[in-house]
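Engineer: This is a predicted model, with the sequence first.
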Amino acid sequence: MTNRILLIAHAPLADALAQCAAHVFPDSGEHLMAFDVEASADPVVTLQEAQALVAKGGSGPLLVLSDVFGATPHNVAQELAKQRADTRLVAGVNLPMLLRALCYRKEELDSLVARAVAGGSQGIMQVTQTTPQNQNTRVHDHDHCHHQQ
């Protein structure tokens, strides 16, 4: 079964990340949901809206990616995740994390979480004018999304 992914972030980040992902993975729409949380949003109403979005998106395992740990979008996502045994939550979403998650969305949920976290952290590096600093040498997995590596 293919995992579903929910982006929940301060507006307009979730939708912007989803649009970027659609550029790389045009077929991601059926597996990816984006939920932007406005600054003035009521957390109770926001949770209800997130629940409705997830229900509308079908069934099956769910990876929730939030932007900032402890902020309203994350807190709402955490409440959502508590209600579902087949849900995992990762805070600190960035585009490399999302792309990695989409690339490996057919893996077991816990494996998907590990891949997403690795993709997010590997996508962060200090870059000089000539070469990236502290970049690990990566073995390319030609069976999976090698453009991500």
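Structural biologist: Everything's here; your move.
Engineer: CA atoms for contacts and neighbours, from now on please.
Structural biologist: OK.
Engineer: which SS state does the residue nearest the centre of the chain fall under?
Structural biologist: By C-alpha atoms, centre = their mean, the chain has its centre lying nearest to Leu65, at 3.8 Å. What DSSP: H, G, I helix; E, B strand; the rest coil gives for Leu65 is strand.
Engineer: The structure to be compared is supplied as follows:
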Amino acid sequence: MKTCIVLIAHVPLASALRSCVLHVFPECESEVLALDVPPCAQPAEMRDAAQDLMNRSGAQQFLLVSDVAGATPHNIACGLVHEPTAGLITGANLPMLLRAVNYRHEDLDSLIERALAGGRQGMLRPQLQASCAHQ
């Protein structure tokens, strides 16, 4: 079963991350959704908007991804988690999302672990080559 990935983040991060994901996976337009949460948003209204987005997707399984634990987008997403059909991860980054989209056919628990690993593995402090060093 494919999983629909729903990004819920502070404006404009959700839409920006979705655009980046669709640059790599353009065929996933209906499987990667975004909800940007503006600064003055009412959490109940945004939760309803997110639920509507999920309902319109027609998907039966969801991975909700928020940007910052404890912030409004994360709290909105928490209200939408209904295991075993929806899971939540936070700390959204592009490597995490690319991994999630790539493995969206796996069961939700495996998908969550792969996405988290992708997010961690995507954070590096590369050694600069001599040609990259500032002079």
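Structural biologist: Good, I have the coordinates. Predicted model only: the values in this text are computed from it and were never measured.
Engineer: Report the TM-score for the pair.
Structural biologist: In this superposition the chains share a TM-score of 0.92, using TM-score structural alignment, normalised by the length of the second structure; 130 aligned residues with a C-alpha RMSD of 1.3 Å.
Engineer: ok, the residue nearest to the centre of the first structure touching Gly92?
Structural biologist: Yes. Contact criterion C-alpha atoms under 8 Å: Leu65 of the first structure and Gly92 qualify, at 7.4 Å.
Engineer: circling back to that earlier point, which residues touch the residue nearest to the centre of the first structure?
Structural biologist: Residues in contact with Leu65 of the first structure, defined by C-alpha atoms under 8 Å, 6 or more residues apart in numbering, are Ile5, Leu6, Leu7, Ile8, Leu89, Val90, Ala91, Gly92, Val93.
Engineer: And it, how far from Thr131 of the first structure?
Structural biologist: To Thr131 of the first structure, Leu65 of the first structure is 30 Å away according to C-alpha to C-alpha, to the nearest Å.
Engineer: Would you format the contacts of Leu65 of the first structure as a markdown table with distance to Phe69 of the first structure included?
Structural biologist: Converted to a markdown table, those look like this (distance: C-alpha to C-alpha, whole Å):
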| residue | distance to Phe69 of the first structure |
| --- | --- |
| Ile5 | 18 |
| Leu6 | 15 |
| Leu7 | 13 |
| Ile8 | 11 |
| Leu89 | 10 |
| Val90 | 9 |
| Ala91 | 5 |
| Gly92 | 7 |
| Val93 | 10 |
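Engineer: So which of these belong to helices?
Structural biologist: Using DSSP state H, the subset of these located in helices is empty.
Engineer: what's the closest of the residues you listed to Ala18 of the first structure?
Structural biologist: Set against Ala18 of the first structure, the nearest of the contacts of Leu65 of the first structure by C-alpha to C-alpha is Leu7 (7.8 Å).
Engineer: So the closest one sits against His31, correct?
Structural biologist: No. Leu7 of the first structure lies out of contact with His31 (C-alpha under 8 Å); the separation is 11.0 Å.
Engineer: now the helices: where do they sit in the second structure?
Structural biologist: Remark: helices assigned in the second structure by DSSP H are 13-24, 43-57, 72-78, 94-102, 108-121.
Engineer: Dump those helices into JSON lines; add mean neighbour count and distance to Asp36 of the second structure as well.
Structural biologist: Output for the helices of the second structure, formatted as JSON lines (neighbours: other C-alpha atoms under 10 Å; distance: least, C-alpha to C-alpha, whole Å):
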{"stretch": "helix 13-24", "mean neighbour count": "18", "distance to Asp36 of the second structure": "5"}
{"stretch": "helix 43-57", "mean neighbour count": "15", "distance to Asp36 of the second structure": "9"}
{"stretch": "helix 72-78", "mean neighbour count": "22", "distance to Asp36 of the second structure": "8"}
{"stretch": "helix 94-102", "mean neighbour count": "21", "distance to Asp36 of the second structure": "16"}
{"stretch": "helix 108-121", "mean neighbour count": "18", "distance to Asp36 of the second structure": "20"}
